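Enquirer: how would this look folded up:
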Amino acid sequence: MNLSSLNFFRSLSTNNKNQFAVVGLGRFGRGVCSTLHYLGYEVLGIDADEKRVAQVLTDQIAAHALQLDSTEPAALKEGGIFDFDTVIVAIGNYLEASVVTTLNLKEGGVAHVVAKASSEIHMKLLTKVGADHVVFPEHEMGCTLARSLTKPAILDRFDLDVDNSIVEIIIPDDFHGKTISELQLRSRYGLNLLAVSHDGKFEINPNPNHRLYKGAAMVVIGSNKDINRLPI
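Expert: Take a look at the predicted model:
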């Protein structure tokens, strides 16, 4: 997560509105709609395809849905889209429509525009026209898959920046039966232990006398270089 992303999410956290608009109702857009709707937020789904709009309403994954051409500023204004504080542009596979829609939303005064990119060039263009946050899910999923294949003991990972991460890992065999204090993770590996799994739940800031057992998981924070030194 870079500083621009951090600033974006900090700005988003000050927004008390519970309404979101999602432009583009393909697989990605439907996923965003259904998750936001499930979490209790009011969601407006938008697409140029009448069938997609109807399907969203039938599946009840959005409170409202509109058929309109998001590349036309007048259509967005008439649909009330400029009144939304946060709009997600999920038109990943149609570069021109995605970029023009993002530009229209920013020029229309939308405070937070999140856009999906399908390539590096697409990402750069979206940033140029004012997207506040750009996601590249295919790239991110590819990186996650590659990491899971080369480091299968790492169950989950959150990159703080290019050099540091928080990772959830399967407790290595070398750590089995030892207490946290005995492992001396900070002095030996330069890592800080945040949590350890126990009976299906995580214990945050576990006691130094807590004994670790293989098959369980632990969460550590530190540099990627130090994380790679773990016996996993």
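
Enquirer: rest of the way, CA atoms for contacts and neighbours
Expert: Will do.

Enquirer: Run a quick neighbour tally on Pro206.
Expert: Other residues near Pro206 number 15, with proximity taken as other Cα atoms under 10 Å.

Enquirer: Does it touch Val196 like I think?
Expert: Yes. Taking Cα atoms under 8 Å as the definition, Pro206 is a contact partner of Val196 at 6.7 Å.

Enquirer: joint contacts of these two?
Expert: Both Pro206 and Val196 lack any common contact, where contact means Cα atoms under 8 Å, 6 or more residues apart in numbering.

Enquirer: Who are the contact partners of the spatially most central residue of the chain?
Expert: In the chain, the C-alpha nearest the mean C-alpha coordinate belongs to Val135, at 7.7 Å (Cα atoms, centre = their mean). Under the criterion of Cα under 8 Å, 6+ apart, the contact partners of Val135 comprise 114-117, 123.

Enquirer: Next, the second sequence, to be compared with the first:
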Amino acid sequence: MAHPEEESAERWSKKLCITGLVDSFELNSNYSIVEAVVPDKYVGKSIQEVGFREKYELLVLTILKSKEQKTTFGKSMVTTILHGIPRPDTVLEQGDILAIYGYNDHIKSFL
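Expert: Alright, predicted model coming up:
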């Protein structure tokens, strides 16, 4: 069975030549909202240190984090936790997925 959201992300990632893209929503030909895995070079840095607004002119809408939890039967289960609007001092971790809004060329520069 086809998954349109995955196909859309794949098409968009190829269009933008972006690796690490999880999902995307094209608002128009210039602006998008994308979900992308935090690039390794930004792991351990805060939102402010990366300079999303100042350096890239991007807005981080939220961060999705995967957490492993034990079920009542003792099995491990990975769940995704959506954090609200991140603060400037929020530190990015390995595997975090950022929901970013901005101009497509700026998104491409960041990723």
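
Enquirer: Dump the contacts of Val135 of the first structure to CSV, plus distance to Asp163 of the first structure.
Expert: Compiled in CSV, these are given as follows (distance: Cα to Cα, whole Å):
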residue, distance to Asp163 of the first structure
Val114, 25
Ala115, 26
Lys116, 25
Ala117, 24
Met123, 22
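
Enquirer: Of these, which pair is most distant in space?
Expert: Val114 and Met123 (11.3 Å; Cα to Cα).

Enquirer: what is in contact with the two at once?
Expert: When Cα under 8 Å, 6+ apart defines a contact, the residues bordering Val114 of the first structure and Met123 alike are 134-135.

Enquirer: Just the ones in strands from the contacts of Val135 of the first structure, please.
Expert: By the criterion of DSSP state E, membership of the contacts of Val135 of the first structure in strands covers 114-116.

Enquirer: Select from the residues you listed the one having the most neighbours.
Expert: Ala115 (28 neighbours).

Enquirer: Just to check, that residue is in contact with Val89?
Expert: Yes. In this structure, Ala115 of the first structure sits in contact with Val89. The criterion is Cα under 8 Å, and the distance is 4.5 Å.

Enquirer: which neighbours do the two share?
Expert: Contact criterion Cα under 8 Å, 6+ apart; residues shared by Ala115 of the first structure and Val89: 98, 102.

Enquirer: helices or strands up against the longest helix seen in the second structure?
Expert: The longest helix of the second structure (DSSP state H) is helix 4-16. The elements that helix 4-16 of the second structure packs onto, with contact taken as 3 or more Cα pairs under 8 Å, 6 or more residues apart in numbering; DSSP states H and E, are strand 21-26.

Enquirer: Just tell me the aligned range of the strand it packs on in the first structure.
Expert: Applying TM-score structural alignment, one finds that strand 21-26 of the second structure aligns to the residue range 154-159 of the first structure.

Enquirer: which other residues reach the matching stretch?
Expert: Stretch 154-159 of the first structure is contacted by residues 1, 148, 165-170 when judged by Cα under 8 Å, 6+ apart.

Enquirer: ranges for the strands of the second structure?
Expert: Using DSSP E, strands in the second structure cover 21-26, 31-37, 59-70, 76-83, 97-103.

Enquirer: Could I get these in JSON lines, plus columns for mean neighbour count and distance to Met1 of the second structure?
Expert: Output for those, formatted as JSON lines (neighbours: other Cα atoms under 10 Å; distance: least, Cα to Cα, whole Å):
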{"stretch": "strand 21-26", "mean neighbour count": "18", "distance to Met1 of the second structure": "18"}
{"stretch": "strand 31-37", "mean neighbour count": "21", "distance to Met1 of the second structure": "23"}
{"stretch": "strand 59-70", "mean neighbour count": "16", "distance to Met1 of the second structure": "25"}
{"stretch": "strand 76-83", "mean neighbour count": "12", "distance to Met1 of the second structure": "24"}
{"stretch": "strand 97-103", "mean neighbour count": "21", "distance to Met1 of the second structure": "25"}
